[in-house]
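**Student:** Below is the sequence, then the predicted model.
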Amino acid sequence: MYHRTQLIGKWYRTEQDDSGELFTEFAEITADGHYEFTFLTHDEQDTVVQESVEIGDWGLVGDIHFTLCKSEFCEGKHYAADLADEGNYHAYRVLTLDSQVFQYQHILTNEVFILHRVIDNIALS
């Protein structure tokens, strides 16, 4: 089983689609149960063409990770999430969680995501 403290910190993932657009996610997961996910879409020249930020709550029970979206910022505009909308609730099965990699699978869609831990301080000796 996994411990929730393993998720606390900053994570990222990057993927490229068939059209050449690059998609990047930055995730900040805090000890108090909040998260902030920033999603960026880049064109072939690495210019950001779309940005959105999702804010909400998260949890981890055993090998189940879950999120509840409460708010979203798209292109600078704020949108409060409809908490009655089931699309704002997600559950995932944790496949791997260690100090460097967080791999999880959506319970309904079976889509797999792989995040890598962001290292804030790199010390050179």
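**Tutor:** Right, received. Where do you want to start?
**Student:** CA atoms for contacts and neighbours, from now on please.
**Tutor:** Will do.
**Student:** Can you tell me which residue is spatially central in this structure?
**Tutor:** Most central in the chain under C-alpha atoms, centre = their mean is Ala27, positioned 4.4 Å from the mean C-alpha point.
**Student:** Surely it touches Val53?
**Tutor:** No: contact between Ala27 and Val53 fails when scored by C-alpha atoms under 8 Å: they sit 9.7 Å apart.
**Student:** circling back to that earlier point, so which strand or helix has the residue nearest to the centre of the chain?
**Tutor:** Per DSSP states H and E: Ala27 is located in strand 22-29.
**Student:** putting a second one here so we can go through both:
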Amino acid sequence: MKKLLSFTLLSMLLVGCSQFKITKPLSSANLHKPMQADDNSQPDDVSDIQILASSASRNMLLGKWYGIRTMENGGQKEWLTERSADGTYRVDFRFVDTDGSARSQSEVGFWGVSGDIYFRIFRGWVTVEGMKPADPTVADHYDAYKIEGLDDNAFSYIHLTRNQRYTVKKVPTDFRLPITVKSKETEPLTFSY
């Protein structure tokens, strides 16, 4: 009965979230005009322009953002990213296989914006026992994305190495993914550096 209820709720969530669409083109998050290679002139205060562009994008990215996609095997992958003003992030993943079984995973790290580049530095996993640190020497723990569009409701970005495109929707601060763990539904974030 519990599994049927979970499956029903997940199905309703998937149907509801599959209905969100970006109805207007997303505005460019890079607010400054790039200089041409042959243009030797510079604005008087180019650093202020870039700081304002990054600052505006950064402020828009604060809070919770939800994404969902169908995997190659037919299952679903959902993720909920919460970015904090202190430069840390937490992303909760929920993977649902075609047979209805689900698993969850949570990761933490640092994030930022520079011009039209969004980046993440993965630092570890959140587990029931606390944080399990990631190896900082692994190159795949550092990701950079080109911001394709960003507004108050949607964020579209593309991974610079894998060329994979993501589109996520802004959600309320009380929005949560169902978490699949055997002991507790939520765990404290034990993340500090």
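**Tutor:** Looks like it came in fine. Because the structure is predicted, anything quoted here is derived from the model rather than measured.
**Student:** Packing partners of the strand holding Ala27 of the first structure?
**Tutor:** Packing partners of strand 22-29 of the first structure (3 or more C-alpha pairs under 8 Å, 6 or more residues apart in numbering; DSSP states H and E): strand 9-16, strand 34-42.
**Student:** Trace it over to the second structure and give me the residue numbers.
**Tutor:** The aligned range for strand 22-29 of the first structure in the second structure is 76-83, by TM-score structural alignment.
**Student:** one step back: list just the one of the helices and strands packed on strand 22-29 of the first structure that sits closest to Lys77 of the first structure.
**Tutor:** strand 34-42 (13.9 Å; C-alpha to C-alpha).
**Student:** C-terminal to the closest one, what's the next element?
**Tutor:** On the C-terminal side of strand 34-42 of the first structure, the closest following helix or strand by DSSP H and E is strand 48-61.
**Student:** and that next one, what other elements does it pack with?
**Tutor:** Using 3+ C-alpha pairs under 8 Å, 6+ apart, strand 48-61 of the first structure sits against strand 34-42, strand 64-74.
**Student:** re earlier: shared neighbours of Ala27 and Val53 of the first structure, anything?
**Tutor:** Contact criterion C-alpha atoms under 8 Å, 6 or more residues apart in numbering; residues shared by Ala27 of the first structure and Val53: 36-38.
**Student:** Now the residue nearest to the centre of the first structure. Nearest residue, chain neighbours left out?
**Tutor:** In space, and not counting its chain neighbours, Ala27 of the first structure is closest to Phe37: 4.4 Å by C-alpha to C-alpha, 6 or more residues apart in numbering.
**Student:** Surely the one you found touches Val53?
**Tutor:** Yes: checked against C-alpha under 8 Å, the pair Phe37 of the first structure and Val53 is within contact range at 5.6 Å.
**Student:** ok, now which ones touch the residue nearest to Glu15 of the first structure when sequence neighbours are not counted?
**Tutor:** What sits nearest to Glu15 of the first structure in space, not counting adjacent residues and going by C-alpha to C-alpha, 6+ apart, is Phe23, at 5.2 Å. Phe23 of the first structure is in contact with 14-17, 39-42, counting by C-alpha under 8 Å, 6+ apart.
**Student:** Okay then, goodbye and thanks.
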